[in-house]
Each structure stands twice: as structure tokens, then as C-alpha cells.
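Novice: Have a look at this fold, sequence not included:
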């Protein structure tokens, strides 16, 4: 158990480290977060975190608790300095986020709720994926790279391994690897 707590602490530390350059780049105007994506992620991360905690994830979910705060800060900067356009898919993601909350809190069906969280999160990635495809330097590559590593560590920090505790992490690893790949390739080929 103590080893898992050490790993959980490492994931929290890596979350802080990974978002320092992102926040620095956001403040300087180099990174322009999509505000609505971060609002959606704030809601979804909150639901995912509480589902994980209530199902025994323990230290493996600690970084998601911190991510609630980080999402709120970046969302705020997104509304001040980032991209604010809302498209149809954003509305779908927000609706799915609220349906996930409904299934979790009212219907007491955390599995379906978590599936909706993952689907909504994946759809919420679309504006963020679209943006660096067009503007490959508009996102902070280092943040996504560190996050892929951090979330992998978080899987090993899970105190109870189940669909409800691990699936959100697995999804997030895949999503961050996609972003790292996209940012790397688009930057490489935009110089040609």
C-alpha cells in the first residue's frame, strides 16, 4: 500500500511539473487553450475522480483530484486568453457530461456513467485535436508527453484494479499519446 501511495504522490508531482510549461505558455500567449474543452474536462474529471475514489482507486486517483483544480485554472485562462468558439460537438460533449452526472448521482449506475464520461471526453478532445492540426505550435507538447508517463504510473498506483478505477486512465493514456503523436508529426511536417 505504501508503494502505491509513493506512486500516487509521484503522479501528483508530475501533474504539477507537466502543467507549469503549459500555464507559462498560456500566460505568454504561445498556448491558447480551447476554453470549452477545458470546461468539459473539468466536469468530466470531477465525475471520473469521484467514481474512481468511491470504487477504491485510492492513490491511483490522486492526480485526478489535482486535475480538477488544474482544469479550472486552465479553463479560466482559456476564457481570458484562449479560444472560445463553441461548435456543435461541444454541445454534444456538454450534454453527455450532464447525462453522465445524472447516471452516476441519480440512477446510481457508475459503469454507464464512466462510459459516458470517456465518450464525452473523447468527443471533447476533437476541438483540441483540430487546433494543433491547423496550428501545430498552439499546444504545449511537453505537457502531453509528461502526462502520458504520469497516467501510466497512476495505473500502477491504483489500490483496486477494476473497470471503474482503470478504464479512465487507459483512455487518458491513449488520448495523450494521440496528442503527442499529432503535435510531433504536425510540427515535423509543417517545417517542410
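Specialist: Right, received. Where do you want to start? Remember, predicted model here, so these are calculated numbers, not experimental data.

Novice: from here on, contacts and neighbour counts on C-alpha atoms
Specialist: Will do.

Novice: end-to-end on stretch 156-167?
Specialist: 13 Å (CA to CA, to the nearest Å).

Novice: Tell me the spacing between residue 54 and residue 165.
Specialist: 9 Å.

Novice: So between these two, which is more surrounded?
Specialist: Between residue 54 and residue 165, residue 165 has the larger neighbour count (other CA atoms under 10 Å), namely 26 against 13.

Novice: Grab the nearest non-local neighbour of the more buried one.
Specialist: Nearest residue to residue 165, sequence neighbours excluded (CA to CA, 6 or more residues apart in numbering): residue 52, at 4.8 Å.

Novice: second one coming, line it up with the first:
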């Protein structure tokens, strides 16, 4: 493979899709149209930075580029979200945040990138749980398009990955499935099929 090959092309494509995903989303958050879950994006920002580092060390190459950019943009969304109403945060969300943040330091105690990715993936799922519950309760306060583009971005990052293994694939596959669940929750509750969080 040449120095600039298929992996690099998919890597650049994933970066462009990430910008396409977060650019309008950030603007709509700034304008008050959307109200992202502050806790979820805080967790994702930290988690994405760790996953990008672990993926890079495991040989993901350009497959780790988008995750690194996601880490930065998640914190942009957090900053913009703090300007808005945060009444949707529940006691369960607070406990989820505490548990997720408590789990994050565990990855420092291992030399194994896979263990780090497993921990972060579980933390990401916990963050998605908060988004999912909010999508059920307030389906119009977030963007279906954002999560649909997220699926494309994570799929492109998989195609950009140079070495396929559990370390490089677990997190993006989990995020694709979680994004699909959030889309379904918002779509169904916007269209008359009322599903409530337990």
C-alpha cells in the first residue's frame, strides 16, 4: 500500500463527515434549538480521547483520526450546552455520571489497549443510556440527523482502520448500535408511538 492509500482516504472522509455532523449540531445548540445532554457529551469527550489513543497504539492508523476529532468537538458541545436549560438531568443521570467517571481511571492501570477500550465502551454505553432516556422523554430536543451522520462517521472509521481486531472495532460498532437505538427512540416518540423510560 502506498503512503496515501485507501485507509488515508477513508480517514479523511471520516474527518469530513465528523465536521459535517458537529458543525450544524453545534450551531443549533448555540442558537438554543437543541439541548444536548451535558453529562453524556462530557463523558464522550473524555472517552473518545482515550479510545483514540488506544486505537492508535493498536495500529488503527487513520481509523483513529475521527475519534480524536470527536473528543475535541464533544467538549465544544459541552461548552455550548452550558448556556442552555439543564432541567432534564435526573438523579439517575448523576449516578450514571459518577459511575462512568469512576470507571475511567481504570484504563490507566493496564498496559492492554483492549482492556481500555472495553472500559471506555461500557462508559460510552452508559452515556448513551442518558441520551436514550432523554430521547424518550423529550424527542424533539435532539437531532436524528446528527446520530444518523454519526453512524456513517463510525462506519467510515472502521473502513479506515488498517488492522482489524477487537481493540480497533469494538467501540465504533457499539457506538453504531447505540446511535441507531437513539434514532429509533426519537423517531417513534415523535410519530405517535409513545415509549417511556423505565
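Specialist: Cool, the structure landed. As the structure is a prediction and not an experimental result, all values here were calculated from the model.

Novice: quick revisit: quick one: what's aligned to the residue nearest to residue 165 of the first structure in the second structure?
Specialist: Matched across to the second structure, residue 52 of the first structure falls on residue 55, judged by TM-score structural alignment.

Novice: How about residue 132 of the first structure?
Specialist: By TM-score structural alignment, residue 132 of the first structure lines up with residue 135.

Novice: packing partners for the strand or helix carrying its match?
Specialist: Using DSSP states H and E, residue 135 of the second structure maps to helix 113-137. Where contact means 3 or more CA pairs under 8 Å, 6 or more residues apart in numbering; DSSP states H and E, helix 113-137 of the second structure is packed against helix 38-57, helix 91-103, helix 166-190.

Novice: Measure how far it is from the centre of its chain, please.
Specialist: 8 Å (CA atoms, centre = their mean, to the nearest Å).

Novice: Going by neighbour count, list what's buried in the next helix or strand after it.
Specialist: Downstream of helix 113-137 of the second structure, the next assigned helix or strand under DSSP H and E is helix 144-160. For helix 144-160 of the second structure, burial by neighbour count (16 or more other CA atoms under 10 Å) applies to 144, 146-160.

Novice: of all the helices and strands packed on helix 113-137 of the second structure, which lies closest to residue 76 of the second structure?
Specialist: helix 38-57 (9.2 Å; CA to CA).

Novice: Report the mean deviation for the closest one after fitting onto the first structure.
Specialist: Comparison of helix 38-57 of the second structure with the first structure after fitting gives an average deviation of 0.9 Å (mean CA distance after the TM-score superposition for the first structure).

Novice: That helix packs against which elements?
Specialist: Helix 38-57 of the second structure sits against helix 65-81, helix 91-103, helix 113-137, helix 166-190, with contacts defined as 3+ CA pairs under 8 Å, 6+ apart.

Novice: Can you check what angle separates that helix from helix 91-103?
Specialist: Relative orientation of helix 38-57 of the second structure versus helix 91-103 (axes from the mean of the first three to the mean of the last three CA atoms, to 10 degrees): 30 degrees.

Novice: okay, the angle between helix 38-57 of the second structure and helix 65-81?
Specialist: Going by the same axes, to 10 degrees, helix 38-57 of the second structure makes 160 degrees with helix 65-81.

Novice: Check the offset of helix 38-57 of the second structure from the chain's centre.
Specialist: 8 Å.

Novice: The residue opposite residue 112 of the second structure in the first structure once aligned: how many residues sit nearby?
Specialist: Using TM-score structural alignment, the partner of residue 112 of the second structure in the first structure is residue 109. Residues lying near residue 109 of the first structure (other CA under 10 Å) number 14.

Novice: ok, now which ones touch residue 109 of the first structure?
Specialist: Applying CA atoms under 8 Å, 6 or more residues apart in numbering to residue 109 of the first structure gives the contacts residue 103.

Novice: what's the distance between it and residue 101 of the first structure?
Specialist: 10 Å.

Novice: Next: residue 25 of the first structure.
Specialist: To residue 101 of the first structure, residue 25 of the first structure is 32 Å away according to CA to CA.

Novice: which residue sits closest to residue 163 of the first structure in space, ignoring its chain neighbours?
Specialist: Nearest to residue 163 of the first structure is residue 111, by CA to CA, 6+ apart, at 7.9 Å.

Novice: The one you found and residue 164 touch, don't they?
Specialist: Yes - here residue 111 of the first structure reaches residue 164: they are 6.4 Å apart, a contact under CA atoms under 8 Å.

Novice: Neighbour count for these two, which is higher?
Specialist: More crowded of residue 111 of the first structure and residue 164, by other CA under 10 Å: residue 164, with 23 against 15.
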